[in-house]
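*Asks:* give me a 3D structure for the following:
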Amino acid sequence: MAKKDKNLSFDFEGIYTKIENLSLIEYKLLDNRIGKVSFEKNENEVIITETFEPVIEDSESMQKEWCQTVIDNFKKYVEAF
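*Replies:* A predicted model of the protein is given here:
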């Protein structure tokens, strides 16, 4: 994964451990951290919640900001269709 301006990037590789159609994706990264993304329908919108084990090397707030940016960009992409 990389920012558009390429000033920050990291490898994000793992396996999906559980998938529930239209509601949940769970995964395990190569460094054994786990995470999940849930999708909850609420009237005319979908609420996306991601939880994950942060890496020790980076601040938790930086990692949260990164994930929020990814979700915000995904939202813009989906709303364009």
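
*Asks:* hey, let's count contacts and neighbours off CA atoms from now on
*Replies:* Will do.

*Asks:* any idea how far residue 79 is from residue 40?
*Replies:* Separation of residue 40 from residue 79 (CA to CA, to the nearest Å): 17 Å.

*Asks:* and this one, so I can compare the two:
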Amino acid sequence: MEYQKINITATINAPIAQVWDAYNNPKDIVNWNQASPEWHCPSSENDLRVGGRFKNKMAAKDGSFQFDFEGTYTEVTPHNSISYVLGGERTVDTTFTDENGSTKMDISFDAEGSNPADMQREGWQAILNSFKQYVENKTS
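*Replies:* The predicted structure follows:
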């Protein structure tokens, strides 16, 4: 199946090592992995290696809805890039680039077919913005 690629980006005012650690450590993931204040991430598991899996529970704070966001890593290059597969087909590629002490993150993902592409872009960007805010607040 052919998927539409969606790209999002953010520049985080922190060095790559700090950004990488906060992006991949379950103790950090539960603090930033939500698209809006009405949502949270009550649990996270991450086996960051090729063939390893991750699973993040995403839940509405009012208890009305929850789901597991999970995938399998296909490529992991520390402090540089991560690729994984969602549902056995959709791919996600994330790169980390040093920009004079800040870190630029670029994420490219295959859109799923049940929601409009703009909605998916906005949701993923909101999560990335939450990550940026978390890391910058943590390091300041």
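
*Asks:* quick check: longest helix of structure 2.
*Replies:* helix 117-139 (DSSP state H).

*Asks:* can you list the residues that contact that helix?
*Replies:* By CA atoms under 8 Å, 6 or more residues apart in numbering, the surrounding residues in contact with helix 117-139 of structure 2 are 6-14, 18-19, 22-23, 31-36, 111.

*Asks:* what about the strands in structure 2?
*Replies:* Secondary structure of structure 2 by DSSP state E: the strands cover 5-12, 39-46, 53-60, 66-77, 81-86, 90-99, 102-110.

*Asks:* got the ones you listed as JSON lines, with mean neighbour count columns?
*Replies:* As requested, the strands of structure 2 are arranged in JSON lines below (neighbours: other CA atoms under 10 Å):
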{"stretch": "strand 5-12", "mean neighbour count": "17"}
{"stretch": "strand 39-46", "mean neighbour count": "18"}
{"stretch": "strand 53-60", "mean neighbour count": "18"}
{"stretch": "strand 66-77", "mean neighbour count": "17"}
{"stretch": "strand 81-86", "mean neighbour count": "20"}
{"stretch": "strand 90-99", "mean neighbour count": "18"}
{"stretch": "strand 102-110", "mean neighbour count": "20"}
